[in-house]
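S.K.: sharing a model that was predicted from the sequence below.
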Amino acid sequence: MAAVEVDVQLTRDGELAVIHDPTVDRTTNGKGRVRDFTLAELKKLDAGKGEAIPSLAEVVAEVAGRAHLVVEVKDPEATSALLGFFQARDIFAHTHVISFWHPVVKVLKEKEPRLRTGVLLVGCPVDPVGVARAALAEALVLHYGYVTPDLVNTAHAGGLLVYVWNIDDVETLKPYLKMNLDGIGSNRPDVLVNYVASLK
């Protein structure tokens, strides 16, 4: 199944904007913190080639029926807005919420059990399955360099999904195709999809 991963930040007026950084400096022609702009103000910025910063609602509408959506929570203060967003649209079956902020993942799951969640990990702790369980998460999301067949098997035995990020070339991909992963993130999905299709 195809999936699209996006990062969300909270705007000054409580909307959810799809932008990676906490500031607009690197990816637009503006300057300042995302949280200091309203969504309408953000949309006036140029995010490259005339593109505007999308809202999460716009992204959901774009991918609906075409792909699974993985939402990374970058700002813990966005938790309530994100929860309300999902509940208002009842899109739990087609989305995952992931974060490096594990307490946020736990709170989201406690408040909305229908939400599917994952913990993003920096490195690999001694007990990644325990980390995920403590956050009430269903998935481990790790850099591919820390993932081994044993880790995948242990996670699966514990009822967890395993997603890796970010594999962008075929040679790196090859050993991971044998690991029974549940998902592979990439900045070059075209390259990976074409290679996998060539194997059939």
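M.R.: Sure thing, it's come through.
S.K.: could you use CA atoms for every contact and neighbour count after this?
M.R.: Fine.
S.K.: for the longest strand along the chain, give me every contacting residue.
M.R.: Longest strand in the chain by number of residues (criterion: DSSP state E): strand 3-10. Contact with strand 3-10 is made by 16-22, 34-35, 56, 63, 67-75, 77-78, 81, as judged by Cα atoms under 8 Å, 6 or more residues apart in numbering.
S.K.: among those residues, which ones are buried?
M.R.: 16-22, 34-35, 56, 68-75, 78 (16 or more other Cα atoms under 10 Å).
S.K.: now do the strands in the chain.
M.R.: In the chain, the segments counted as strands under DSSP E are 3-10, 16-18, 68-73, 95-99, 117-120, 139-143, 161-165, 183-184.
S.K.: nearest to Val152, of these?
M.R.: strand 161-165 (6.5 Å; Cα to Cα).
S.K.: what helices or strands is that closest one leaning on?
M.R.: strand 139-143, helix 149-157, strand 183-184 (3 or more Cα pairs under 8 Å, 6 or more residues apart in numbering; DSSP states H and E).
S.K.: give me the neighbour count for Leu42.
M.R.: Leu42 has 22 neighbouring residues, counting by other Cα atoms under 10 Å.
S.K.: so what's it closest to, chain neighbours aside?
M.R.: Ile53 (6.5 Å; Cα to Cα, 6 or more residues apart in numbering).
S.K.: that neighbour contacts Val18, correct?
M.R.: Yes - if you go by Cα atoms under 8 Å, Ile53 and Val18 touch, sitting 6.5 Å apart.
S.K.: try this one side by side with the last:
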Amino acid sequence: MSCQISLSRPIRQFTGILAITILTGAPNASANTLDRQLTALQDFQVVAHRGASGHAPEHTLPAFQMAYDMGADYLELDIQMTADGELVVLHDETLNRTTDAEGPLQDYTLAELQELDAGSWFNTTNPSRAQSRFAGTQVPTLDQVIDRFGTQTRYYIETKSAERDPTLEAELMEALEGRGLIEAGAVTIQSFSQESLRKVQAINPNVPLVQLVWYYPENEDSEELTEWTGVTPGPEAITDADFQEVRDYAVAIGTNMTYQGEPVIDEAFVTQAQDNDLLVHVYTVNGIPMMEQLLGWGVDGMFTNFPDRLIRLTQ
């Protein structure tokens, strides 16, 4: 499943949670699994954003199946909880955009949610890629995705709206551990919430964590950028110490490349993060020219709605 490209920089040696485990000398099978997963992450990663969501309705089994068949390294998915505490795969907090219902997800039970049509909207929005089989597609549960793709597939999971569901991390980790995905080295956890990532780390330190950041100008007329949650300063002001604070718990930083069509990071940002032992995964990149630019900068992975395009460039 791995798409590899030759990178000019030397392979970095991961520190942090992996080094702590190694130094203790504990014969921990999970730590060995983490070691293997971190080694695998040294290769360039094609992350299928919400599945192959440029070709099929996002966060549905058809989209994930397409990404899997294309050979994406990771299936990327957002996890939220229903009114009755079930883990489902959906990005928005409301159902308005991607189903035939309206209102907050948290107001619906799983049974109610899975009666909805989560596919027809794609056919309306993307007539050139519409398929009749998308109509009536369900919002899947996490279990349904795992049932389909198993423990040999790797999952890049975001704890979505974690502040709304304080038990989300515990429920998610229980599900992943129970299905053997942590032991298989099949999961990376991402979040914009530093608190959420630290919760995951406290539950099980043998999971690679990715700190998501979103850079944008705080004011319309401002040239200075800010980060959405304040986890780092803007790229023009970020220091090695800022990156090291992230590296204390995460192995990678996931950043936007642009805001309203304008770049928010540059090659120096990528290099500085990597010099501080952080992988750099960039979202969400769909155009080939930008893919080629980022590959030239030596990023470690990209989120894309069109994994087939990126795979062709990296083979």
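M.R.: Happy to help now that I have it. Quantities reported herein were computed from a predicted structural model and do not represent experimental measurements.
S.K.: all helices in structure 2, in order from the N-terminus.
M.R.: Using DSSP state H, the helices of structure 2 run over residues 17-24, 29-40, 61-70, 110-113, 120-125, 142-149, 168-178, 194-203, 240-247, 267-275, 288-297, 307-314.
S.K.: which residue numbers in structure 1 go with the second one?
M.R.: To tie it back to what came earlier, the one meant is helix 29-40 of structure 2. Helix 29-40 of structure 2 corresponds to no residues in structure 1, going by TM-score structural alignment.
S.K.: other SSEs contacting that helix?
M.R.: Helix 29-40 of structure 2 sits against helix 17-24, with contacts defined as 3+ Cα pairs under 8 Å, 6+ apart.
S.K.: and the helix it packs on, what does it pack against?
M.R.: By 3+ Cα pairs under 8 Å, 6+ apart, helix 17-24 of structure 2 packs against helix 29-40.
S.K.: give the buried residues for the helix it packs on.
M.R.: Quick answer for helix 29-40 of structure 2 (16+ other Cα under 10 Å): 30-35, 37-38.
S.K.: going by distance to Asp69 of structure 2, which of these wins?
M.R.: Using Cα to Cα, these come closest to Asp69 of structure 2 at Gln37, 21.4 Å.
S.K.: do I have it right that the closest one meets Gly185?
M.R.: Yes - taking contacts as Cα under 8 Å, Gln37 of structure 2 lies within contact range of Gly185: 5.6 Å.
S.K.: anything in contact with each of the two?
M.R.: Joint contacts of Gln37 of structure 2 and Gly185 (Cα under 8 Å, 6+ apart) do not exist.
S.K.: how many residues are close by the alignment partner in structure 2 of Leu10 of structure 1?
M.R.: In structure 2, Leu10 of structure 1 lines up with Met81, judged by TM-score structural alignment. Met81 of structure 2 is flanked by 28 other residues according to other Cα under 10 Å.
S.K.: now Met81 of structure 2: how far from Ile17 of structure 2?
M.R.: Applying Cα to Cα, to the nearest Å, the value for Met81 of structure 2 to Ile17 of structure 2 is 29 Å.
S.K.: could you do Glu115 of structure 2 as well?
M.R.: Plainly put, Glu115 of structure 2 is 43 Å away from Ile17 of structure 2 if you go by Cα to Cα.
S.K.: which of those two has more residues huddled nearby?
M.R.: Remark: of Glu115 of structure 2 and Ile17, Ile17 carries more neighbours, 20 against 14, as counted by other Cα under 10 Å.
S.K.: next, count neighbours for the residue nearest to the more buried one when sequence neighbours are not counted.
M.R.: Excluding the flanking residues, the one nearest Ile17 of structure 2 by Cα to Cα, 6+ apart is Pro205, at 6.8 Å. The number of residues packed near Pro205 of structure 2 is 18, by other Cα under 10 Å.
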